[in-house]
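# Model the structure of this input:
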Amino acid sequence: MEQKHEEQEQDDMEMRNIIEEARVVLPGVQALFGFQTIAVFNDRFAELADYAKACHALGMIMVVISIAMVMTPAIYYRTCHGQATASMAKLSSRMIRGALGPLAAGLALDMFTVIHVVASGMEACMALSVGAGLGTLALLAGLWFFLPRHGRRKIAGSKQARQNRLV
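Predicted coordinates:
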């Protein structure tokens, strides 16, 4: 009985930590969405090429998906009356990490749109816009996905090396 109570406390603590992480990320993502929304009402937006408008709209959709994924753990936890489970914590953690994919895509599409506006009239406008968008996506993917994966492998390798020394 005591072990079950300890497991429940550990699951609740894990969920609270996940929700706290979401609280840190959410204001920035919501602010980004606000700026994306305002851009549509700018006079220069009407002058954009249709493909640039489509990139902006797709970027907004990606940010909305990211917002939904970041908010889901708190709603899920509240719906279950604050009774966390290990599977709830695991799913919620995946939702927070998974929200970074659409956020990176949305930011990359917005970077494409902004550079397209800034470089309009330049001969290499399309190349600069595409390069900025792809560069943004590569940077965010590297920092948010590949660097943490590399860190996990390094930690796992250190643990394995310590175990080998103990044997």
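# only C-alpha atoms for contact and neighbour calcs from this point on.
OK.
# Scan the protein for its longest helix.
helix 2-40 (DSSP state H).
# Ala89: how many residues sit nearby?
Residues near Ala89, counting by other C-alpha atoms under 10 Å, number 23.
# could you list every residue that touches it?
Neighbour list for Ala89: 11, 14-15, 18 [criterion: C-alpha atoms under 8 Å, 6 or more residues apart in numbering].
# Mind listing what's buried along the longest helix of the chain?
8, 11-12, 14-16, 18-19, 22, 25-26, 29, 32-33, 36 (16 or more other C-alpha atoms under 10 Å).
# and the next element down the chain from it?
With elements assigned by DSSP states H and E, the helix or strand that comes after helix 2-40 is helix 50-79.
# Go ahead and measure how far that next one is from the middle of the chain.
Centroid displacement of helix 50-79 relative to its chain, using C-alpha atoms, centre = their mean, to the nearest Å, is 9 Å.
# and that helix with helix 2-40, angle?
Going by axes from the mean of the first three to the mean of the last three C-alpha atoms, to 10 degrees, helix 50-79 is angled at 150 degrees with respect to helix 2-40.
# Give the closest residue to the residue nearest the centre of the chain in space, chain neighbours not counted.
Centroid-nearest residue in the chain, with C-alpha atoms, centre = their mean: Leu100, separated by 1.8 Å. Sequence neighbours aside, Ser66 is the residue nearest to Leu100 in space, at 6.8 Å (criterion: C-alpha to C-alpha, 6 or more residues apart in numbering).
# For that neighbour, the count of nearby residues, please.
Around Ser66 there are 26 residues (other C-alpha under 10 Å).
# Likewise for Ala99?
The local packing of Ala99 (other C-alpha under 10 Å) involves 21 other residues.
# do the same with Gly98
A total of 16 residues lie near Gly98 under the criterion other C-alpha under 10 Å.
# Also this sequence, please, to line up against the first:
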Amino acid sequence: MIWPRGRHETEEERADRRWTELLQEVRVIQTGVQILFGFLLTVVFTQRFASLSTADRTIYVITLLLGASTTGALVGTVTFHRLVAGHRLKPQTVLWAARLALVGVVLLLATVASALLLILRLALNAEAAPWVVAVLVAWFVGCWFVLPAWVLRRYSSSE
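Presented below is the predicted three-dimensional model:
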């Protein structure tokens, strides 16, 4: 099957469209990140937190820092745009904001993996948890990165 090439957009029209798409993507992912980060912030105030081992507390702190970093990267896409808006840099803004959003997705992967590790260490046991997390991380990497890369390679070859 031959796919049509291009939309016949100017560089500015393409930047506007890509910014709108990026903003919508960030809105979707940011909601989940905010919920996850909000739950992480409350863990330290639970009764069970005092009984966590040193290793589990360390995992918690790492998870919390990763969640904060994820939030920073994703919110950074919007503040990046806000700070450079009006300077006729829309294509460059979209490029850098998209890169920042991708960093946010990678940090989200690390945050989710770390949170799963902590929870599964408590729910299962310390020996099984890393294996379960490894399988889930492989699944996320496949869905979030490998499949899109495969589709891009498969359908964007020059004809």
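# Need the TM-score between these chains.
Scored against TM-score structural alignment, normalised by the length of the second structure, the superposed chains reach a TM-score of 0.85; 150 aligned residues with a C-alpha RMSD of 1.8 Å.
# Which other helices and strands does the longest helix of the first structure contact?
Helix 2-40 of the first structure sits against helix 50-79, helix 86-118, with contacts defined as 3 or more C-alpha pairs under 8 Å, 6 or more residues apart in numbering; DSSP states H and E.
# so the longest one corresponds to what in the second structure?
On the second structure, the counterpart of helix 86-118 of the first structure by TM-score structural alignment is residues 91-123.
# Touching, Thr130 of the second structure and Leu117? I think so.
Rather than Thr, residue 130 of the second structure is Pro. Yes. The criterion here is C-alpha atoms under 8 Å, and Pro130 of the second structure meets it with Leu117 at 6.4 Å.
# Mind checking which of these two has more residues around it?
More neighbours surround Leu117 than the other of Pro130 of the second structure and Leu117, with 24 against 18 (other C-alpha under 10 Å).
# List the contacts of that one.
Applying C-alpha under 8 Å, 6+ apart to Leu117 of the second structure gives the contacts 59, 129-130, 133.
# how much space is there between Leu103 of the first structure and Val29 of the first structure?
8 Å (C-alpha to C-alpha, to the nearest Å).
# which residue lines up with Thr31 of the second structure in the first structure?
Matched by TM-score structural alignment, Thr31 of the second structure corresponds to Pro27 in the first structure.
# Just give me the match in the first structure for Val44 of the second structure.
The alignment partner of Val44 of the second structure in the first structure, by TM-score structural alignment, is Val40.
# ok, for its match, nearest residue in space, not its chain neighbours?
Excluding the flanking residues, the one nearest Val40 of the first structure by C-alpha to C-alpha, 6+ apart is Ala46, at 7.9 Å.
# how close does that neighbour get to Glu6 of the first structure?
Shown here: Ala46 of the first structure relative to Glu6 of the first structure, a distance of 58 Å by C-alpha to C-alpha.
# Likewise for Val63 of the first structure?
Counting by C-alpha to C-alpha, the gap from Val63 of the first structure to Glu6 of the first structure is 37 Å.
# go on, Phe112 of the first structure?
Between Phe112 of the first structure and Glu6 of the first structure the computed distance is 50 Å (C-alpha to C-alpha).
# Then Arg149 of the first structure?
Using C-alpha to C-alpha, Arg149 of the first structure is found at 30 Å from Glu6 of the first structure.
# again, but for Ser93 of the first structure
From Ser93 of the first structure over to Glu6 of the first structure the distance is 20 Å, taken as C-alpha to C-alpha.
# go on, Glu20 of the first structure?
Counting by C-alpha to C-alpha - Glu20 of the first structure and Glu6 of the first structure are separated by 21 Å.
# same deal with Ala156 of the first structure?
According to C-alpha to C-alpha, Ala156 of the first structure stands 27 Å off from Glu6 of the first structure.
# next one: Val24 of the first structure
Using C-alpha to C-alpha, Val24 of the first structure is found at 27 Å from Glu6 of the first structure.
# on that earlier part again, the match of helix 86-118 of the first structure: average distance to aligned residues in the first structure?
Once fitted to the first structure, stretch 91-123 of the second structure is off its aligned match by 1.1 Å on average (mean C-alpha distance after the TM-score superposition for the first structure).
# got it, and stretch 27-38 of the second structure?
Here the mean offset of stretch 27-38 of the second structure against the first structure after fitting is 0.7 Å, by mean C-alpha distance after the TM-score superposition for the first structure.
# Need the contact partners of that stretch.
When contacts are defined by C-alpha under 8 Å, 6+ apart, stretch 27-38 of the second structure is touched by residues 64, 67-68, 70-71, 74-75, 108.
# and which of the residues you listed is nearest Leu122 of the second structure?
Closest approach to Leu122 of the second structure among the contacts of stretch 27-38 of the second structure (C-alpha to C-alpha): Leu64, at 16.9 Å.
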